[in-house]
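Undergrad: next input, structure requested:
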Amino acid sequence: MRKTLVIFILLASIFSCEAQPGISVEVARSLNNAPTPSAGYGKDLGDFKSGIYTITSAGLERQYTIDIPKNYDKNKTYRLIFTMHMMGGSMKTMVDNNYYGLKTYAEKDNVPVIFVAPQGYTDQTPWRTRDDKDHIFFADMLKLFKDKLSIDTSRIFCCGFSFGAMFTYSLSLEFQSDLRAVACYAPANWNIYLPENKHKPLAYFSTTGTQDGLCKYVNSDEKREGGKYCVLTHAEDNGLKQLPELPLATTPTHVTTELKGLPAEYPVMFGSFVGGHTDNAKDPGSEVNWIAKETWNFFMRF
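TA: Coordinates of the predicted model:
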């Protein structure tokens, strides 16, 4: 009887820890798990509100824009979505396009989300190509937001286009325990700083146009460079032993494929379309940017 009671108490403590601050996110990776509140749960916002902020990170002055819902409730947990800008863009670009259109869906579906748009451009490129200072910046922001805000630490996401997709992909190799899912629009795995891959599972979605000459679907099979290999890397890390040939669109209507044989908690999806270098693609007869729509639907699975 005593042994049964001990087992019951242990099981109860495991399941109840999903809703407790400070518990590892690894505990909360089941689908539709209970929120995992950050240390900021229950804290007043004070003077930390929507706007532009500057912090010192890795010896650099860095800026970011944060968008906190006007009806913020310190006793409610919020999804956190990072949006990484492209070359020629900035954090203002992310604000102007409603964070790749995701804020439009959040407001429409009444989903509590905090959006963040960090500013790159510290070494003549949108995001750093030779060192990990952008990764340190990301980690510093995460630590700050978890302390000040009521974040659901099991539902932190990141997305980006072009150079922003390259940076997002780079983060996806190191921050798998922090990020629940990422979306990369025209990613590349060269000409960007890449950390050593931790090979931990992560939900992954990316898109590449069949006519994209900048961030190619295949840049080098020998070196495993290109959007194709960004997809297959995460498929392997998520447990897929036999890698498939990914279907490519051959008509104006896009083709999105979810790879089979992966755990429901860690899906990998690839969207192909006949087109060039863009994060705004529409099927014939449609006014909907399916990339934004499918990203939102993908993030909301978790």
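Undergrad: rest of the way, CA atoms for contacts and neighbours
TA: OK.
Undergrad: where exactly do the helices run in the stretch 51-200 of the chain?
TA: Along the stretch 51-200 of the chain, counting by DSSP state H, counting those that start in this stretch, helices occupy 91-96, 102-109, 133-148, 163-172.
Undergrad: could I get the ones you listed as a markdown table with distance to Ala117 and mean neighbour count?
TA: Listed next are these as a markdown table, based on distance: least, CA to CA, whole Å; neighbours: other CA atoms under 10 Å:
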| stretch | distance to Ala117 | mean neighbour count |
| --- | --- | --- |
| helix 91-96 | 5 | 18 |
| helix 102-109 | 12 | 15 |
| helix 133-148 | 11 | 17 |
| helix 163-172 | 11 | 28 |
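Undergrad: in a markdown table: those, plus distance to Phe273.
TA: Below are the helices of the stretch 51-200 of the chain laid out as a markdown table (distance: least, CA to CA, whole Å):
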| stretch | distance to Phe273 |
| --- | --- |
| helix 91-96 | 23 |
| helix 102-109 | 20 |
| helix 133-148 | 30 |
| helix 163-172 | 17 |
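Undergrad: to check against the first, give me the structure of this:
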Amino acid sequence: MVSKALSTALVLLGAARPIFGAKPSPGCGKAPKLVTPVAATTPGLSITSGGTARQYFVKLPANYDYNHPYRLIFTMHAVGGSGQQISSGANAYYSLPSLINDTTGVIYWNNGGSDVAFVKDIIKAVEDDLCIDQNLRFSTGFSHGAAMSFILACALGKDLRAVAVLSGSPQISGGTEPVAWYSQHGTRDQVLPIAGGRQMRDRFVRFGLAKLGLTPDSDHTPSPKDPGAARTFSDVYTWEFFSQFK
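TA: Model (predicted):
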């Protein structure tokens, strides 16, 4: 099981074009209340889940339109990381915001057996207040965050459209619902060997929805680069995969 002491999840809201077949959340048409400051040091919002007070952060997309269904993307941190760390710096939110062209929000959480229930509670709280397309929920993360995205894919397969798993390792058995799967893993990963990445992928490949990208000669990093490249391809491939779902 993933370590309980080090766990944070992030939520990113990226714009989804109005489409036929969208499933608007109960928050559509309402003026939003779940707004937290963008500073990484703010305490965020509180919610009680499983009898425990938990914390999460939400920042609305730029020019948020409460009549427009948005994508909901969880971005999970690695072991030793935090919501504050993921939400700041040049590579905040795995650099996805620059591609999605939206601002982002954060969920802070603790890990363990209660966390799937906590994520479900967060989904309800967010979607009761904000306008989300319930057919377009996603999760991504690196290392520990990748493992949590895998856990969510296994436990909440009916609730997630796709996941992007960056150098993860399986933590539980499961994966009986068809969830679109993208993963990448360094062939020289000495922290979480690539065999674990292949094992996770193979739980979903039977649905014909899995894709595994190898990053040759790469060790354990959220930002691998092609030889000679100046920047990582992780964010580009992740958003390319997520954005195809309409």
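Undergrad: quick one: TM-score?
TA: The TM-score (TM-score structural alignment, normalised by the length of structure 2) is 0.83; 218 aligned residues with a CA RMSD of 1.7 Å.
Undergrad: re the thing from before, do you know which of the helices of the stretch 51-200 of structure 1 lies nearest Gly276 of structure 1?
TA: With CA to CA as the measure, helix 163-172 is the member of the helices of the stretch 51-200 of structure 1 nearest Gly276 of structure 1 (14.9 Å).
Undergrad: report the aligned residue range of structure 2 for that closest one.
TA: Counting by TM-score structural alignment, helix 163-172 of structure 1 pairs with residues 144-153 of structure 2.
Undergrad: how far apart are that stretch and its match in structure 1?
TA: Here the mean offset of stretch 144-153 of structure 2 against structure 1 after fitting is 0.7 Å, by mean CA distance after the TM-score superposition for structure 1.
Undergrad: strands along structure 2, start to end?
TA: 9-14, 45-49, 52-56, 70-76, 132-142, 162-166, 180-186, 210-215 (DSSP state E).
Undergrad: for the fourth one, give me the average deviation versus structure 1.
TA: When structure 1 is overlaid, strand 70-76 of structure 2 sits 0.7 Å from its aligned residues on average, using mean CA distance after the TM-score superposition for structure 1.
Undergrad: which bit of structure 1 covers that strand?
TA: Using TM-score structural alignment, the partner range for strand 70-76 of structure 2 is residues 78-84.
Undergrad: again, but for the third one
TA: Under TM-score structural alignment, the alignment places strand 52-56 of structure 2 onto residues 60-64 of structure 1.
Undergrad: repeat for the first one
TA: Under TM-score structural alignment, strand 9-14 of structure 2 corresponds to no residues of structure 1.
Undergrad: buried residues in the match of strand 52-56 of structure 2?
TA: Along stretch 60-64 of structure 1, these residues count as buried under the neighbour rule (16 or more other CA atoms under 10 Å): 62-64.
Undergrad: identify the residue of structure 2 aligned to Phe145 of structure 1.
TA: Per TM-score structural alignment, Phe145 of structure 1 is aligned with Val126.
Undergrad: what's its match in contact with, if anything?
TA: By CA atoms under 8 Å, 6 or more residues apart in numbering, Val126 of structure 2 lies in contact with 27, 34.
Undergrad: Thr238 of structure 2 versus that one, what's the distance?
TA: Counting by CA to CA, to the nearest Å, the separation of Val126 of structure 2 from Thr238 of structure 2 is 23 Å.
Undergrad: what does stretch 223-243 of structure 2 contact?
TA: Counting by CA under 8 Å, 6+ apart, 94-96, 99-100, 138, 162-164, 182, 186, 215, 218, 222 sit against stretch 223-243 of structure 2.
Undergrad: at 6 Å what do you get?
TA: By CA atoms under 6 Å, 6 or more residues apart in numbering, the residues outside stretch 223-243 of structure 2 that reach it are 95-96.
Undergrad: where does it end up in structure 1?
TA: Using TM-score structural alignment, stretch 223-243 of structure 2 pairs with 280-300 in structure 1.
Undergrad: end to end, how far does that stretch reach?
TA: 20 Å.
Undergrad: how about stretch 166-179 of structure 2?
TA: Start-to-end, stretch 166-179 of structure 2 (CA to CA) is 16 Å.
Undergrad: how about it: buried residues?
TA: 166-170, 174-179.
Undergrad: between those, which is nearest Ala22 of structure 2?
TA: Val179 (17.7 Å).
Undergrad: and the closest one, what's its match in structure 1?
TA: So Val179 of structure 2 corresponds to Leu202, using TM-score structural alignment.
Undergrad: now that match: how far from Ala181 of structure 1?
TA: 6 Å.
Undergrad: mind checking how far the residue nearest the centre of structure 1 is from Cys184 of structure 1?
TA: Most central in structure 1 under CA atoms, centre = their mean is Cys158, positioned 2.3 Å from the mean C-alpha point. According to CA to CA, Cys158 of structure 1 stands 8 Å off from Cys184 of structure 1.
Undergrad: go on, His135 of structure 1?
TA: Taking CA to CA, one finds His135 of structure 1 at 17 Å from Cys184 of structure 1.
Undergrad: ok, Ile81 of structure 1 next?
TA: Taken as CA to CA, the span from Ile81 of structure 1 to Cys184 of structure 1 is 13 Å.
Undergrad: between these two, who's got more neighbours?
TA: Cys184 (32 against 25; other CA atoms under 10 Å).
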